[in-house]
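>>> quick check, what structure comes out for this input:
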Amino acid sequence: MKIALLGYFGFGNAGDEAILAAEIAALRAAFAAEVPAGGSPGASANQAEPTFVVISGDPDHTRRTHGVDAVSRTDVRAVLAVLRESAALVAGGGSLLQDVTSARPVAFYAGTMLAARAVGTPVFVYAQGLGPVRRPVNRALTGAALRASRYVALRDADSVALAERLGVRHVDLVPDPVLGLDLSAGRPPSLGGERPRLAVALRPWAGSEDWLPAVRSALADLAPEADVVLVPFHAGQDADLARELAADLGSGAEVVDVGAAGRAGHRAALDAVAGATAVLGMRLHALIAAAGAGRPFVALSYDPKVTAFADRVGQPVAATLPGPSGSTVDRAELRENVVAAVRKALQGPDQSYLDRLAALRADAARPATTIARSLLAH
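As a prediction, the model looks like this:
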């Protein structure tokens, strides 16, 4: 059974590659669990076993990294052929349907979802973060694509509320799929060494001349207390900043070279986070990976999705960074907040945090199970 996968895949973003890896693993496990239980009457296990084709920005990289077939998202003919041949289109996760960065994401992702429906292929929305969607035409497209989907699972309450305003019924609120990944391979045998490790996953963002000096100063204060590991979750966007911060901190800082890690590029970033004592991050999936590994984290929020996840798992947001509107932050307050929150995180996770994570992990596979049952029943 061929399943097409649609997302921000093949662009060097460790978070989105982790989403893809998590979805493939969860779907394989869900189909394997359903078929022996009689989930596909009259079908053999071989007939029901899923195969995947990813609509990707870099098909060769996707094939090498994930071991599945892929087509270029810019090859319209190939994409349409995949949609016709597939038993389903799974769209997500990630923040696909939003028009903050530009108007193009909604046109591409919603257009692909509607094209799948036009050729009779069912669409399943897998743990997406929805919005913001500001332009009226994009709101119309987003609503149409979601309403045409057989199943819609979204990853936060704000996304669910927006979907309901767009006329979507029966939305499933689920955790991000990366919470379902097994990150134990990235953990060192013991975290009880001489010095704790602090993984730092920052990204370029508006107003950096205002907030970045405060974060740099906070890291300098923390460096004598912990080994600092800079983790560029998006190799193309974050690596220069990571190297700059490492140079400021001196020989005690390390940069994870995810670009040189080849097939295991996204895994190198995940393992660096899982192997840390605590995480300071802006990148959402650095924080989700920290949670998946049971590591406490401190968020620097540049986007409501970061704040929403931190609130959901009960971890601190040291500051909400200025956006493109040009607002500012108090540098001294930001520095103090980061230092205090990270010092607390380096002491280890509290039980209430671990309890929340256990409940979320139990729900992370629900979209995959729902998709498998739906496809095997038809």
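>>> use CA for all of it now, contacts and neighbours both
Fine.
>>> which residues of the stretch 1-150 of the chain fall in helices?
For the stretch 1-150 of the chain, the helices defined by DSSP state H, counting those that start in this stretch cover 14-34, 45-48, 59-66, 76-85, 104-118, 136-147.
>>> and these as a markdown table, adding mean neighbour count?
Listed next are the helices of the stretch 1-150 of the chain as a markdown table, based on neighbours: other C-alpha atoms under 10 Å:
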| stretch | mean neighbour count |
| --- | --- |
| helix 14-34 | 22 |
| helix 45-48 | 14 |
| helix 59-66 | 18 |
| helix 76-85 | 17 |
| helix 104-118 | 20 |
| helix 136-147 | 19 |
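>>> which one, of the ones you listed, ends up nearest to residue 198?
Comparison of those against residue 198 by C-alpha to C-alpha identifies helix 14-34 as nearest, at 18.5 Å.
>>> run this one through as well so I can compare:
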Amino acid sequence: MARAVARADAVVFAGGTVFKALGPGCGRPPLSLLRRALAMAAGATALGRPLAMVGVGAGALPTQTARTLARRLVHRADLLVLRDDESAAALAAAGAPTPFRIGADPAWTLFQDAPLASPDRATSPRREGVLVVLSHHAGGRRLAGRLAEALAPIVAAGVPLVLQPFQVGGAGGNGIDDLELGRAVRDRLGGAPELIVPPADLHEARDVARSFGAVVALRFHAAIAAAAAGTPFVAYAHESKLAGVARRLRQPVVDAVAPPAVLGETALAALDGAAPAAPAIKAEVARAEEGLRLLHLVLTRGREGPADDVSGLPLAPEPWTVPEAVSS
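Predicted structure coming up:
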């Protein structure tokens, strides 16, 4: 990695929750992500390379050391565009200088063909079934049992239930990956749910989501895929990024510490719920594209195209202001 940075013209972090302490399910030391990111950033700036972070997020920073590393990483960036307001709040609470530019995950740019109008679910053919996109990072060893308990009412209602892993291989600290989690949930439900293969990419994930009446998203990019498919989703918010994307798309959120029955009830209700609105999806795509235009401006040092082509992004947690004592 050091050799790659030395050969590069710039270093870009594109998407991902960079500012967080890792959970036990990762099988890595809690601060390893922050330490490695900061080491790469320090190497880039020492070599005079631009460092940009576009569409990145922040999660749990539970210790003073984690917050210190996060602040140092913020200071290293020539460009920092966060994914959502939740990330801005987390970094502000860690003591990083505010405000932050708020964009969107770069993955949204894959769906520039999103429909101009929201589908009319009252007149569209009814889609049956609930797709559950799994993540072994969503809990500890009790996760399979909690999910099975939560999804049992869906099976009991006779609604088709399908489980889909996203990441297979490289089991984390709890000894399982998404596939093993799916098998454990399926076994606890008497083999009723179908377990399908992971999608090859986000376009395939969107195409799969189109076949269902609702998606239960334990993964952030599953929520993006469901939205692009015009399918209602329920965000299982074991990380703030899932709550953030659901908030912006006006979809229901179930906290990971809520009683399991809440998830099942919310998923069944989503079958008759509204899909993410097309204007909201277009806004996410536009935010992601704006972040990439800012990136282009930084990487070319303003030499290619006028800077006024970049209209800017909203600021959080508050805009820049001039203190009264200075303005007077």
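>>> hang on, the earlier thing: nearest to residue 283 of structure 1, out of the helices of the stretch 1-150 of structure 1?
helix 14-34 (8.2 Å).
>>> ok, which of the helices of the stretch 1-150 of structure 1 comes nearest residue 217 of structure 1?
helix 14-34 (26.7 Å).
>>> so that closest one aligns onto which residues of structure 2?
Using TM-score structural alignment, helix 14-34 of structure 1 lines up with nothing in structure 2.
>>> residue 341 of structure 1: which of the helices of the stretch 1-150 of structure 1 is closest?
Here helix 14-34 is closest among those (C-alpha to C-alpha), at 23.8 Å.
>>> stretch 307-323 of structure 1: which residues count as buried?
The neighbour-count check on stretch 307-323 of structure 1 (16 or more other C-alpha atoms under 10 Å) flags 307-310, 312-322 as buried.
>>> who wins for proximity to residue 275 of structure 1 among the helices of the stretch 1-150 of structure 1?
helix 14-34 (16.0 Å).
>>> which strands or helices does that closest one pack on?
helix 265-274, helix 284-292, helix 366-377 (3 or more C-alpha pairs under 8 Å, 6 or more residues apart in numbering; DSSP states H and E).
>>> give me every residue that touches residue 137 of structure 1.
The neighbourhood of residue 137 of structure 1, defined by C-alpha atoms under 8 Å, 6 or more residues apart in numbering, contains no residues.
>>> show me what it lines up with in structure 2.
Match for residue 137 of structure 1 (TM-score structural alignment): residue 65.
>>> quick one: that match from residue 21 of structure 2, how far?
Using C-alpha to C-alpha, to the nearest Å, residue 65 of structure 2 is found at 10 Å from residue 21 of structure 2.
>>> likewise residue 191 of structure 2?
35 Å.
>>> report the buried residues of the helix or strand harbouring residue 334 of structure 1.
Per DSSP states H and E, residue 334 of structure 1 falls inside helix 331-345. Across helix 331-345 of structure 1, burial judged by 16+ other C-alpha under 10 Å covers 331, 334, 335, 336, 337, 338, 339, 341, 342, 343, 345.
>>> wait, doesn't the second one sit right on residue 215?
The reference is to residue 334 of structure 1. Yes. Assessed by C-alpha atoms under 8 Å, residue 334 of structure 1 is found in contact with residue 215 at 7.4 Å.
>>> now do the helices in the stretch 51-200 of structure 2.
Going by DSSP H, counting those that start in this stretch, the stretch 51-200 of structure 2 shows helices at 64-76, 85-93, 143-156, 178-188.
>>> dump those helices to a markdown table, plus distance to residue 217 of structure 2.
Converted to a markdown table, those look like this (distance: least, C-alpha to C-alpha, whole Å):
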| stretch | distance to residue 217 of structure 2 |
| --- | --- |
| helix 64-76 | 27 |
| helix 85-93 | 18 |
| helix 143-156 | 12 |
| helix 178-188 | 13 |
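>>> between these, which one is closest to residue 274 of structure 2.
Across the helices of the stretch 51-200 of structure 2, closest to residue 274 of structure 2 is helix 143-156 (C-alpha to C-alpha), at 18.8 Å.
>>> what helices or strands is the closest one leaning on?
helix 178-188, helix 260-270.
>>> buried ones in the first one?
Looking back up the chat, that one is helix 178-188 of structure 2. 178, 179, 180, 181, 182, 183, 184, 185, 186, 188.
>>> show me what that helix packs onto, helices and strands only.
Using 3+ C-alpha pairs under 8 Å, 6+ apart as the contact test, the elements touching helix 178-188 of structure 2 are helix 143-156, strand 161-164, strand 194-195.
>>> out of those, which gets nearest to residue 201 of structure 2?
Closest among these, once you apply C-alpha to C-alpha, is strand 161-164, at 13.1 Å.
>>> that closest one vs structure 1, average offset?
In the superposition with structure 1, the aligned residues lie an average of 1.7 Å away from strand 161-164 of structure 2, counting by mean C-alpha distance after the TM-score superposition for structure 1.
>>> residue range for that strand in structure 1?
Using TM-score structural alignment, strand 161-164 of structure 2 corresponds to residues 228-231 of structure 1.
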